[in-house]
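[1] have a look at this prediction, sequence included:
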Amino acid sequence: MTGLLGPAEIRELAARLGVAPTKKLGQNFVHDPNTVRRIVTAAGLTPDDVALEVGPGLGSLTLGLLPIAGHVHAVEIDPVLAGALPETAARYASADADRLTVHRADALRVAAAELADPPPTALVANLPYNVAVPVVLHLLAVLPTLRHGLVMVQKEVADRLVAGPGSKVYGIPSVKLAWYAQARGAGRVPPNVFWPVPNVDSGLVAFTCHEPPRSDVPRERVFAVVDAAFAQRRKTLRAALAGWAGSADRAAAALTAAGVDPGARGESLTVEQFAAIAASAPAGTPAAK
């Protein structure tokens, strides 16, 4: 893996483009080649993989992905950065630059049709902190071709994404990611590998996609149960799901039918149990908005 960007190259490129990282877009650019190598290695890519990178920024990770993956889709919302990325690839990874397709788009709104040639199989990204969880969940929902991935997010968010039932940080992100994939922590990343230096650590989350826990209940219905259960996480499920089910008694009936104790709390349930509750909901139970 050659031609990676170090601190000097990052600063020079940013100055030439007139770019300064913005908090609004959650931009923190990686300037440490060893961190890029670590991410690419941990992602477990093969030449058969089509990588999807969100928020490539100045291209640090992009340059690490190009020699490994069969193709790289880079989705960048900043028009200046999106416009400059092909030139950066040509300059630092000329032998592999033709494997790159840059999409000037918002990852929260991107659709499968925009990434269909070829369809992505792996999500590998240093995600903007402010939209990390919504981006991951949106892409998993709209891109059924994704098989695995590795994302770098704020360490606190990483802990939530990989948490299991019973953990203090287990919550909505944990359950919703578990609907799509099995996730695990893949290490910590210190602040000093970024420009600007964030005031928090980052964490790597690796995941492997699987079939949904149940095929007889829509994802939206399951997620509505999850949202309701954790909106008032200190309440029992009988109380927390009363609004979702229409009343506490109807919630208790759905819970009992699903084999779940109405006195339990959402933080103790697996994604399979949330799906069972959704499948047992009485007729007329509100669906996800």
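    Received, thanks.
[2] okay, CA-based contacts and neighbour counts for the rest of this
    Noted.
[3] what ranges do the helices span in the stretch 51-200 of the chain?
    Under the criterion DSSP state H, counting those that start in this stretch, the stretch 51-200 of the chain contains helices at 60-65, 79-92, 132-142, 155-162, 172-180.
[4] among those helices, which is nearest P190?
    helix 155-162 (9.6 Å; C-alpha to C-alpha).
[5] since we're on the residue nearest to P165 when sequence neighbours are not counted, how many residues are nearby?
    Spatially, and ignoring its direct neighbours in sequence, P165 is nearest to S268 (4.9 Å; C-alpha to C-alpha, 6 or more residues apart in numbering). By other C-alpha atoms under 10 Å, the residues close to S268 number 14.
[6] any chance of the helices of the stretch 51-200 of the chain in TSV, plus mean neighbour count?
    As requested, those are exported to TSV (neighbours: other C-alpha atoms under 10 Å):
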stretch	mean neighbour count
helix 60-65	27
helix 79-92	17
helix 132-142	17
helix 155-162	22
helix 172-180	22
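[7] here comes the other one, which I'd like you to weigh against the first:
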Amino acid sequence: MPDTSAPRLLGPAEVRELAARLDLRPTKQRGQNFVIDPNTVRRIVRESGVVEGEVVLEVGPGLGSLTLALLEVGAEVTAVEVDPVLAGELPTTIQAFAPGQAERFRVVLADALAVTEIPGPPPHALVANLPYNVSVPVLLHLMALLPSLKHGLVMVQAEVADRLAAPPGSKTYGVPSAKAAWYADVRRAGAIGRNVFWPAPNVDSGLVAWTHRPPPTDQVGREAVFAVIDAAFAHRRKALRGALRELAGSADASEAALRAAGIDPLTRGEALGIDQFVAIAVALQETSEAAR
């Protein structure tokens, strides 16, 4: 008869024991800071809103701390891990700490930034402790790749969490905020201290929750809108008339498109929301077509 008992979670002793057995030396290059506090991973899962039976994509599972907490609530977990040693050990850890849930777990050895598909059933949620150095590119890549994702919660560097969830006009608003808004409604969901990690990072962490929403337009593609966002923030202190000059072909064409979109050409990119960036992209497309 299969063991259906609840998973045991990893604490400081278990994490260090696993690391010692694997001769693991966490590297800054891969952003390896492992959570050693069961209450923290339970909190992440609780804040994520994941429910029993949901298919969850986890990026960078490491030694399995968060994975076990996801299995504890009855989720089915697909974990993407770039480190072959960690990926190879995860099934053994899951079998040892959650034998009754092992059939609901699979690991994929891959770089999350480079994956083009995720095997198994389409994931509904993304829950992850993302490596600090690639957190925004990974999040945006997976949001674009997997339309099946409906919600998620990621733990990232506190400063990155502020930028992802920042509203237009705030000091931390920028490219990550604007691009994330194409895919989802994003909000800050709390802070995480340094002492729940081994090794302890030099920065605080933050939780970012998001809920999928349909693309804000079907008149132009995401790439065209993102090109406008990139140009608008390439020179933060420039008015949009000048910042979009190269993209539009000239300052006059930039101004014409901005006026057609109902935006003052002297406005800066940091003042605009995703719908206004969409309006500019549409206007640029229309003025380009009219000029042919």
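    Received the coordinates, thanks. Bear in mind the structure is a predicted one, so any value in this text is a computation, not a measurement.
[8] what's the TM-score here?
    TM-score for the superposed pair, counting by TM-score structural alignment, normalised by the length of the first structure: 0.96. Supporting figures: 283 aligned residues with a C-alpha RMSD of 1.2 Å.
[9] what about whatever residue of the second structure lines up with the residue nearest to P165 of the first structure, distance to V73 of the second structure?
    In the second structure, the residue paired with S268 of the first structure is A271, using TM-score structural alignment. Going from A271 of the second structure to V73 of the second structure by C-alpha to C-alpha, to the nearest Å gives 41 Å.
[10] looking at the helices of the stretch 51-200 of the first structure, spot the one closest to K23 of the first structure.
    helix 132-142 (13.8 Å).
[11] one step back: which of the helices of the stretch 51-200 of the first structure sits closest to A111 of the first structure?
    Of all these, helix 132-142 comes closest under C-alpha to C-alpha, at 6.4 Å.
[12] between helix 155-162 and that closest one, find me the angle.
    With axes from the mean of the first three to the mean of the last three C-alpha atoms, to 10 degrees applied, the angle from helix 132-142 of the first structure to helix 155-162 works out at 30 degrees.
[13] whereabouts in the second structure does helix 132-142 of the first structure align?
    On the second structure, the counterpart of helix 132-142 of the first structure by TM-score structural alignment is residues 135-145.
[14] leaving out the residues flanking it, which one is nearest to R163 of the second structure?
    Here the residue nearest R163 of the second structure, using C-alpha to C-alpha, 6+ apart, is T172, at 5.1 Å.
[15] and whichever residue in the first structure pairs up with the one you found, how many neighbours does it have?
    Residue pairing (TM-score structural alignment): T172 of the second structure is matched to V169 of the first structure. The burial count assigned to V169 of the first structure is 18, neighbours taken as other C-alpha under 10 Å.
[16] how close does V169 of the first structure sit to D261 of the first structure?
    Separation of V169 of the first structure from D261 of the first structure (C-alpha to C-alpha): 21 Å.
[17] now swap in V40 of the first structure and tell me
    Shown here: V40 of the first structure relative to D261 of the first structure, a distance of 44 Å by C-alpha to C-alpha.
[18] what does V200 of the first structure give?
    From V200 of the first structure over to D261 of the first structure (counting by C-alpha to C-alpha), the distance is 38 Å.
[19] try A228 of the first structure
    Counting by C-alpha to C-alpha - A228 of the first structure and D261 of the first structure are separated by 16 Å.
[20] tell me where the stretch 101-250 of the first structure has strands.
    Under the criterion DSSP state E, counting those that start in this stretch, strands of the stretch 101-250 of the first structure are mapped to 122-126, 148-154, 181-189, 194-195, 202-209.
[21] closest one to D98 of the first structure among those?
    Closest of the strands of the stretch 101-250 of the first structure to D98 of the first structure is strand 122-126, at 18.5 Å (criterion: C-alpha to C-alpha).
[22] just to revisit the earlier point, JSON lines for the strands of the stretch 101-250 of the first structure, including mean neighbour count?
    Converted to JSON lines, the strands of the stretch 101-250 of the first structure look like this (neighbours: other C-alpha under 10 Å):
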{"stretch": "strand 122-126", "mean neighbour count": "27"}
{"stretch": "strand 148-154", "mean neighbour count": "24"}
{"stretch": "strand 181-189", "mean neighbour count": "18"}
{"stretch": "strand 194-195", "mean neighbour count": "18"}
{"stretch": "strand 202-209", "mean neighbour count": "22"}
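[23] which one of these lies closest to G18 of the first structure?
    That would be strand 194-195 among the strands of the stretch 101-250 of the first structure, by C-alpha to C-alpha, at 15.0 Å.
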